[in-house]
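S.K.: below are the sequence and a predicted model; questions follow.
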Amino acid sequence: MKKETSSNSLNEQFLFLNCELNSALNMISGRWKAQIVYSIWSGNDRFSLVKRELSAISEQVLSRQLKELETHAILVKIPIPDTVPAGISYQLTSKGIALVPILQTLCDWGKQYAEGKRIHLLEDI
């Protein structure tokens, strides 16, 4: 937990209030969020399907990242009726769908300027 009066916390608050870019980056920052958004956009709408596609992610991290994306209204959880145990489907909101081409552009930028590092994010949308 951050101390709210620390200079780091105050600087973060200042940046969020004065630049929407910082708020936007905060919503999508995290090692897996972009890949999760793309996976759901590609049709992997269940936890197990996203986990299968992103096999290196732990279930705990996937769960936390999904909750954060839901908090930022990038995706929603939809209960699947008549399933035991209760099934959940994930769907991108209009905000999440609007994010996909932005992530693709960032991926293209990364491919060009990643200094020899191979980028696997959002290839061939």
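M.R.: Received it, and whenever you're ready, just let me know what you need.
S.K.: every contact and neighbour count from this point should use C-alpha atoms.
M.R.: Will do.
S.K.: from the contact counts, what lies against the longest helix along the chain?
M.R.: Ranked by residue count and defined by DSSP state H, the top helix of the chain is helix 94-113. Where contact means 3 or more C-alpha pairs under 8 Å, 6 or more residues apart in numbering; DSSP states H and E, helix 94-113 is packed against helix 33-41.
S.K.: from the chain's centroid, how far away is the helix it packs on?
M.R.: Offset of helix 33-41 from its chain centre (C-alpha atoms, centre = their mean, to the nearest Å): 6 Å.
S.K.: give the buried residues for the helix or strand that comes right after that helix.
M.R.: Next helix or strand after helix 33-41 toward the C-terminus (DSSP states H and E): helix 47-53. Judged by neighbour count using 16 or more other C-alpha atoms under 10 Å, the buried positions of helix 47-53 are 47, 50, 51.
S.K.: now swap in stretch 3-22 and tell me
M.R.: In stretch 3-22, counting by 16+ other C-alpha under 10 Å, buried: residue 16.
S.K.: now the end-to-end length of it.
M.R.: 20 Å (C-alpha to C-alpha, to the nearest Å).
S.K.: and for stretch 48-59?
M.R.: With C-alpha to C-alpha as the measure, stretch 48-59 spans 9 Å from end to end.
S.K.: putting a second one here so we can go through both:
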Amino acid sequence: MTKIKETSTNFMNKQALTKDCLEVYASNIIGGQWTLAICCYLIDGKLRFGELKKCLPNITERMLTMQLRKLEENKIVQRTVYAEVPARVEYELTQIGYELKPIIKELKKWGEKHKVL
């Protein structure tokens, strides 16, 4: 993941678009291929890290961890750690995350309609 320098024109343009256009703001939060895929799998309920990894076999553990942290920071995903040995950690969508369900369904319909094989 490339980090944009905060002094760059690209960064300032992105900040301005995010501030002025709520659609850009929303797409910046759920826009990545992994982010949206994680949300799609969590719509059906809680999953552990290993279960998410099995759903997304091409994602690295590092990338999955980074994406889950980003989703937590944006209050889309909630991480619950259970006091067990070994520790059990589950991820689930928050109420805000579940509000994405109709949007994700519409994206699926759009994809089915416009997918070129």
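M.R.: Cool, got the structure. Values in this document were obtained by computation on a predicted structure and should not be read as measured data.
S.K.: just to revisit the earlier point, what's the closest of the buried residues of helix 47-53 of structure 1 to residue 112 of structure 1?
M.R.: Using C-alpha to C-alpha, residue 50 is the member of those that lies nearest residue 112 of structure 1, at 27.2 Å.
S.K.: and the most centrally placed residue in structure 2, what does it touch?
M.R.: Centroid check for structure 2 by C-alpha atoms, centre = their mean gives residue 35 as the closest residue, at 2.6 Å. Residues near residue 35 of structure 2 by C-alpha atoms under 8 Å, 6 or more residues apart in numbering: 67, 68, 71.
S.K.: could you find the counterpart of it in structure 1?
M.R.: Counting by TM-score structural alignment, residue 35 of structure 2 corresponds to residue 33 in structure 1.
S.K.: for residue 65 of structure 2, see how far away the residue of structure 2 positioned farthest from its centre is.
M.R.: What lies farthest from the middle of structure 2 is residue 85; by C-alpha atoms, centre = their mean that is 28.4 Å. Per C-alpha to C-alpha, residue 85 of structure 2 is found 21 Å from residue 65 of structure 2.
S.K.: and the aligned residue in structure 2 for residue 67 of structure 1, what element?
M.R.: Using TM-score structural alignment, the equivalent of residue 67 of structure 1 in structure 2 is residue 69. Using DSSP H and E, residue 69 of structure 2 sits in helix 61-73.
S.K.: next SSE after that helix?
M.R.: That would be, after helix 61-73 of structure 2 and using DSSP H and E, strand 77-82.
S.K.: between helix 61-73 and that following strand, find me the angle.
M.R.: Strand 77-82 of structure 2 and helix 61-73 are oriented at 110 degrees to each other (axes from the mean of the first three to the mean of the last three C-alpha atoms, to 10 degrees).
S.K.: ok, and what's touching stretch 55-71 of structure 1?
M.R.: Residues from elsewhere that reach stretch 55-71 of structure 1 (C-alpha under 8 Å, 6+ apart): 27, 28, 30, 32, 33, 36, 51, 75, 76, 77.
S.K.: wouldn't residue 40 of structure 1 be in contact with residue 51 here?
M.R.: No. If you go by C-alpha atoms under 8 Å, residue 40 of structure 1 and residue 51 don't touch, sitting 10.8 Å apart.
S.K.: can you tell me which of the buried residues of helix 47-53 of structure 1 is nearest residue 20 of structure 1?
M.R.: Taking C-alpha to C-alpha as the measure, residue 20 of structure 1 lies nearest residue 50 of the buried residues of helix 47-53 of structure 1, at 29.3 Å.
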